[in-house]
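Q: predicted structure and sequence below. I'll ask about it afterward.
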Amino acid sequence: MLRTKKALVNIVVALFGQILGLFVSFIARIYFVKYLGAEYLGLNGLFTNIISILSLVELGIGPAIVYSLYRPLAENDIQKVKSLMKLYKKAYTLIGIIIFIVGLLVIPILPLFVTNKANIIGLEPIFVLFVINASISYFFSYKRNLIIADQYRYVATIYRYSFFIFLNVLQIFILFLTKNYLIFLIMMILCTLLENIFVARRADRMYPFLKKKNALKLDKGTILEIKRNTSALIFHKIGGVVINSTDNILISINLGVIWVGLYSNYLLIITALHTMIGQIFTAVTATVGNLVAVESKKKSLFMFQVIYLANFWIYGLCLIGLFLLINPFMNFWLGKQMLISMDVVSFILINFYIQGMRKTVLTFREASGLYWNDRYKPLFEVTVNLIVSIILVPHYGLPGIFIGTIVSTMTICFWLEPYVLYKHGFHSPLKPYFLKYIYYLIVLLVAGVITHEVTSLIAEESVISFIFIALISLSLPNVIFLIFFYRTKEFQYWFNLFKSVFKKRMQKK
């Protein structure tokens, strides 16, 4: 119950923060486009992706150490936690310095990535500010991750979104007064530094032993475990960064930086939803890590199935809503000049669902420390993705890039990730997982078709009709999902959990 309570608090705070942050992001994007234009918007997305590639320097040592923290935290082994945090501090300080140096070395080749920079001033100084922001983010984050590993993610989340909202308000004010992108980025660096300092000070108050210098040397077994997981995570890190961070680079090189700007508006919505939903899974990762460390395989498998139902329910609902609402919303938000055709958007949304349905498997894999068993998977995934994307993008444009991601995911990740989890984590046959995946897909298609047919009766394009379609998109699929799932053990678990929480709330009142 303590694990459940911590997970629920983390989820509620994360969702509230993400919704508030998303609202502020939409407003900030309006002012960004108004005062700086699509070129700088595209440059912002491009440089963000390049910085993500630089993060390969981290090599996965962070997640490896966080995994090593789960058991000593559960067992209150303070000495081992201190030793792990000492190693963590040294590693992340070195990583921050290396990222800064490597970032500066990238500057001479920047023109290769920006094919159309007619209206962009100060390309190199802009990139330097991105590099500085990335490097300083590592200097205190090891303390943030201790809070997260101890199942108190909501503490870090509150600081994260408080500074995020403050930053966006400040940047809107800067754009209104100066229309200067460099000052805009300097404010980003300032807020990153302040947020990290505040979180580090909070960690010192929560864990006073962090101030003590008498950390013991780690035992050989723990060091070997960290090295083994880190060596495996190197491949996962490469795969994740290349898959998630090369799209804007390929778009910029082949189609121009303006297309990066157009896609980035859709990406803002998609990423916001991924992040919002991801907050749920991230919030429960430490809880799952604690569960895996102390409970049976049978209980872990059941909890996987419970979370997997929630995974489908959330992503299925989002997918239906996005298909019906994303382009009308984009029209109201930024205007028709910022729209991408629905044919192209469909590939973006299919990829959104496919990637989203991996969340539960990846959460349990991370919490179980199963990095080694599929360490070479990302190399095959990256190879297929890049080959297909590079071949298709000159002929099909944006869809070619998304098809590359879809093909690589379905031919490699779709079967290999659950295979590793079920074989090495649950020691259970894999067939029920795939049968459930297919069943969920059938339910999604039924709910999607019915919802589309109902909303197609609303032909008028107006704010009122948009609201009606949104209400139908939120309610009707939920009713259909309920009809299909209300008798399942997984749904009954969630129902009883929320009923118990509600009763306790009422008793306190």
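A: Great, that's in hand.
Q: switch to C-alpha atoms for all contacts and neighbour counts from now on
A: Will do.
Q: beyond the helix or strand harbouring residue 70, next helix or strand please.
A: Assigned by DSSP states H and E, residue 70 belongs to helix 61-74. Next along the chain after helix 61-74, taking DSSP H and E as the criterion, comes helix 78-106.
Q: list the buried residues of that following helix.
A: 79-89, 91-93, 95-100, 103 (16 or more other C-alpha atoms under 10 Å).
Q: need the next SSE after it, C-terminal direction.
A: The helix or strand immediately downstream of helix 78-106 is helix 123-136, counting by DSSP H and E.
Q: tell me which other helices or strands the top helix by length along the chain touches.
A: Longest helix in the chain, counting residues (DSSP state H): helix 2-54. For helix 2-54, the elements it packs on are helix 78-106, helix 123-136, helix 153-178, helix 220-245, helix 247-255, helix 257-294, judged by 3 or more C-alpha pairs under 8 Å, 6 or more residues apart in numbering; DSSP states H and E.
Q: go ahead and measure how far that helix is from the middle of the chain.
A: How far helix 2-54 lies from its chain's middle: 10 Å, per C-alpha atoms, centre = their mean, to the nearest Å.
Q: and for stretch 403-423?
A: Relative to the chain's own centre, stretch 403-423 is displaced by 18 Å; criterion: C-alpha atoms, centre = their mean.
Q: quick one, the helix holding residue 70 and helix 78-106 angle?
A: 170 degrees (axes from the mean of the first three to the mean of the last three C-alpha atoms, to 10 degrees).
Q: now residue 485: closest residue in space that isn't a chain neighbour?
A: Ranked by C-alpha to C-alpha, 6 or more residues apart in numbering and with sequence neighbours excluded, the top spatial neighbour of residue 485 is residue 491, at 6.4 Å.
Q: can you pull the buried residues of the helix or strand harbouring that neighbour?
A: Using DSSP H and E, residue 491 sits within helix 489-508. Applying a neighbour-count criterion of 16+ other C-alpha under 10 Å, the buried positions in helix 489-508 are 490, 491.
Q: stretch 13-20 too?
A: Using 16+ other C-alpha under 10 Å as the test for burial, stretch 13-20 gives 13, 14, 15, 17, 18.
Q: now these as a markdown table including distance to residue 286?
A: Compiled in a markdown table, those are given as follows (distance: C-alpha to C-alpha, whole Å):
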| residue | distance to residue 286 |
| --- | --- |
| 13 | 16 |
| 14 | 14 |
| 15 | 17 |
| 17 | 19 |
| 18 | 19 |
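Q: who's in contact with residue 6?
A: Residues near residue 6 by C-alpha atoms under 8 Å, 6 or more residues apart in numbering: 151, 152, 287.
Q: so where do the strands sit in the stretch 351-500 of the chain?
A: With strands called from DSSP state E, counting those that start in this stretch, the stretch 351-500 of the chain shows none.
Q: all helices of it, in order?
A: 359-368, 377-396, 398-408, 414-420, 431-455, 463-485, 489-508 (DSSP state H, counting those that start in this stretch).
Q: now tabulate those helices in TSV and tack on distance to residue 64.
A: Below are the helices of the stretch 351-500 of the chain laid out as TSV (distance: least, C-alpha to C-alpha, whole Å):
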stretch	distance to residue 64
helix 359-368	9
helix 377-396	17
helix 398-408	25
helix 414-420	18
helix 431-455	27
helix 463-485	37
helix 489-508	31
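Q: dropping in the other structure now:
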Amino acid sequence: MSRTRTQNTIRNFSSGLIKQILNIILPFIIRTIVIYYLGAEYQGLSGLFTSILQMLSLAELGFSTAVVFALYKPISEKNTDLICALVNYLNKVYKIVGIVVLGVGLALLPFLGQLITGYVPENINIYILYLIYLFNTVISYWLFAYKSALLTAMQREDIVSNIQTVTTVSIRVIQIIFLMLFKNYYVYILVMPIGTIANNIFLQIYSHKLFPQIIPNGKVPNSIRENLNKQIKALLISKIADTARNSLDNIIISSFIGLSAVAVYDNYLYIYSGIRGFFLVLVSAMQASVGNSLVEESVDKNYKDLNKFTFFIMFFTGWCTVCLFCLYQPFMQIWMSGNEKMLLSFSGMSLFCIYFYIINMNNTVNLYLHGNGFYWQCRWWYILEAVMNLCLNILLGYIWKINGILIATIITLFAFNFMPRTAVIFRDYFKRDKKEFLLNHFVYFIVTVAIAVITAMFISLIPTGGLIKFVIKSIAVAFISAILFIIAYRKNQYFAGLTSILKHKFKL
């Protein structure tokens, strides 16, 4: 990447990293308070309603992703008129999306009770609670939502991250105080829409300050609109597939097992998502820069970057996976105070680790897929992924409960997401054989499994139980696994580049 693209990526990543750390710590505190002060069923309701509203967000259809892709070229060419027209298009779409989400959300009210099996807290009206969640989602579309897409395309996602950090921290702190003072779930939830409104207003203020010339105005030319519509159709299918993977799990668990099982699954998913979030921050920080590179650099240059980025990301993915494998269950035992009912089995925990590894294999593939706008080329794979994930979720979830749902997710991620998307970018952009890329991934996976087993054997010698011993074990896991990865990859052609970046970053 050029110096400017690199600087933008580092700036975006740094601000996103701070946001992600706080997004792990504060919700963790809140979850703990909710579970201990109110009960696991309350956390289960939160997970269920969040999943339902993620399903409703399908109404967004991927318009913002398509518009961000369409903005790369006019931003590079400094075509202000076209930028304003695209922003205006997205602004109008979001207004309509908010109305659709509100209408469909209200239509689902009579069916809420059928999505919950087992005990529901007596002092909670699930319909009122759901309406608060729904309002929070709708208002996020109606208030300057397009500003986030504009800042992302302009390689200024650091502004989005910084604003979200300030508003999120403020709201979370207020929620923690209210929970401890009132022990009332309604008061806790009512704070949420206030944070959403504040976040979007600040986005409007700062984006206008940075780019005053960019205002929603004008009409997108027919030729660009036709291509946008084509991409949006494919992105709708993609969003259905992603939602089937990310949101249906909780709904199916609630229907088959109950709210307590949703809370157990959601707690493990929370830890997984927190660590996964660091990788999403990095990928998000890189996306606009990669998009710019695809416009301005050669295919050979971008192919080298793909392999370099893949090694960097899979190095840290492997390390995090080993740490998860060794520390997941001990941490959950401490967090849940040894309550076995709030813990998954060893096999369930291991499947979460595989889930984490497999989904991060997609990071660089998605960077170049989104950067090239190859959504239409993947449309049939999106459909197949969504259908297979839903069918396998129901079938395997019925047979093996939570383990079955995790297995279904892992299968669909690898077979119907990673493999076909890899095939598309190599066929339509790099125009070369993908065997080298896949072989590298195979090596990365085998190395990770081997190091996970070796590290676990070493760590089993350290006594478990208590926070102090957990901290000691965590340091040992992080250190031993890091050394093993360095030994394994010391002769890799991209390892020297990784160490150079780390030395420069930390002034070693």
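A: Structure's in. What do you need? Given the structure is predicted, the values throughout are model-derived calculations rather than measurements.
Q: one step back: show me what the helix holding residue 70 of the first structure is packed against.
A: Partner elements for helix 61-74 of the first structure (3+ C-alpha pairs under 8 Å, 6+ apart): helix 78-106, helix 141-149, helix 220-245, helix 257-294, helix 359-368.
Q: residues in the second structure aligned with it?
A: Taken onto the second structure by TM-score structural alignment, helix 61-74 of the first structure occupies residues 63-76 there.
Q: residue 284 of the first structure matches what in the second structure?
A: In the second structure, residue 284 of the first structure lines up with residue 286, judged by TM-score structural alignment.
Q: neighbours of that match, how many?
A: Using other C-alpha atoms under 10 Å as the criterion, residue 286 of the second structure is surrounded by 24 other residues.
Q: circling back: so which of the helices and strands packed on helix 2-54 of the first structure gets nearest residue 59 of the first structure?
A: helix 220-245 (4.7 Å; C-alpha to C-alpha).
Q: which helix or which strand is home to the closest residue to residue 346 of the first structure other than its chain neighbours?
A: Closest residue in space to residue 346 of the first structure, ignoring its immediate chain neighbours: residue 323 at 7.3 Å, by C-alpha to C-alpha, 6+ apart. Assigning secondary structure by DSSP H and E places residue 323 of the first structure in helix 297-334.
Q: so which bit of the second structure is that helix matched to?
A: With TM-score structural alignment as the criterion, helix 297-334 of the first structure aligns to 299-336.
Q: show me what counts as buried in the matching stretch.
A: Across stretch 299-336 of the second structure, burial judged by 16+ other C-alpha under 10 Å covers 302-303, 305-311, 313-315, 317-333, 336.
Q: circling back: what's the average distance of the helix holding residue 70 of the first structure to the second structure?
A: When the second structure is superposed, helix 61-74 of the first structure averages 0.9 Å from its matched positions, counting by mean C-alpha distance after the TM-score superposition for the first structure.
Q: quick one: contacts of that helix?
A: Outside helix 61-74 of the first structure, the residues within contact range by C-alpha under 8 Å, 6+ apart are 78, 80-81, 84, 88, 91-92, 142, 145-146, 149-150, 222, 226, 229-230, 233, 286, 289-290, 293, 366-369.
Q: stretch 205-224 of the second structure too?
A: Residues contacting stretch 205-224 of the second structure (C-alpha under 8 Å, 6+ apart): 80-89, 91, 147, 151, 159.
Q: measure that stretch end to end?
A: Stretch 205-224 of the second structure has its terminal residues 29 Å apart, counting by C-alpha to C-alpha, to the nearest Å.
Q: can you pull the buried residues of it?
A: 206, 207, 214, 215, 216, 217, 220.
Q: ditto for stretch 373-392 of the second structure
A: Buried residues in stretch 373-392 of the second structure, counted by 16+ other C-alpha under 10 Å: 373-390, 392.
Q: the first structure: matching residues for that one?
A: Under TM-score structural alignment, the counterpart of stretch 373-392 of the second structure in the first structure spans residues 369-388.
Q: how big is the offset of stretch 271-280 of the first structure relative to the second structure?
A: Looks like 1.1 Å for stretch 271-280 of the first structure (mean C-alpha distance after the TM-score superposition for the first structure).
Q: which residues touch the spatially most central residue of the first structure?
A: Residue closest to the mean C-alpha point of the first structure, counted by C-alpha atoms, centre = their mean, is residue 275 at 4.4 Å. Neighbour list for residue 275 of the first structure: residue 18 [criterion: C-alpha under 8 Å, 6+ apart].
Q: need the counterpart of it in the second structure.
A: Superposed on the second structure with TM-score structural alignment, residue 275 of the first structure falls opposite residue 277.
Q: next one: residue 198 of the first structure
A: Per TM-score structural alignment, residue 198 of the first structure is aligned with residue 202.
Q: in which helix or strand does that match reside?
A: Going by DSSP H and E, residue 202 of the second structure is part of helix 185-210.
Q: residue 467 of the first structure -> the second structure?
A: Going residue by residue (TM-score structural alignment), residue 467 of the first structure aligns to residue 471.
Q: count the residues that sit near that match.
A: Neighbourhood size, residue 471 of the second structure [other C-alpha under 10 Å]: 13.
Q: one step back: mind listing residues that contact the match of stretch 373-392 of the second structure?
A: Taking C-alpha under 8 Å, 6+ apart as the rule, stretch 369-388 of the first structure contacts 64, 67, 228-229, 231-233, 235-236, 238-240, 242-243, 365, 400-401, 403-405, 407-409, 412-413, 416-417, 420-421, 424-425.
Q: next: stretch 447-457 of the second structure.
A: Stretch 447-457 of the second structure is contacted by residues 318-319, 321-323, 325-326, 477, 480-481, 484-485, 488 when judged by C-alpha under 8 Å, 6+ apart.
Q: and residue 114 of the second structure, what's its match in the first structure?
A: Aligned partner of residue 114 of the second structure by TM-score structural alignment: residue 112.
Q: ok, that match - contacts?
A: By C-alpha under 8 Å, 6+ apart, the contact set of residue 112 of the first structure is residue 253.
Q: next one: it from residue 388 of the first structure, what distance?
A: From residue 112 of the first structure to residue 388 of the first structure the distance is 21 Å (C-alpha to C-alpha).
Q: please apply the same query to residue 188 of the first structure.
A: 36 Å.
Q: who touches residue 418 of the second structure in this structure?
A: 361, 362, 365.
Q: contacting residues for the residue in the first structure that the first one lines up against?
A: Taking TM-score structural alignment for the superposition, residue 361 of the second structure sits opposite residue 357 in the first structure. The contact partners of residue 357 of the first structure, by C-alpha under 8 Å, 6+ apart, come to 311, 312, 315.
Q: ok, the residues you listed vs residue 32 of the first structure, which is closest?
A: Nearest to residue 32 of the first structure among the contacts of residue 357 of the first structure: residue 315, at 29.2 Å, using C-alpha to C-alpha.
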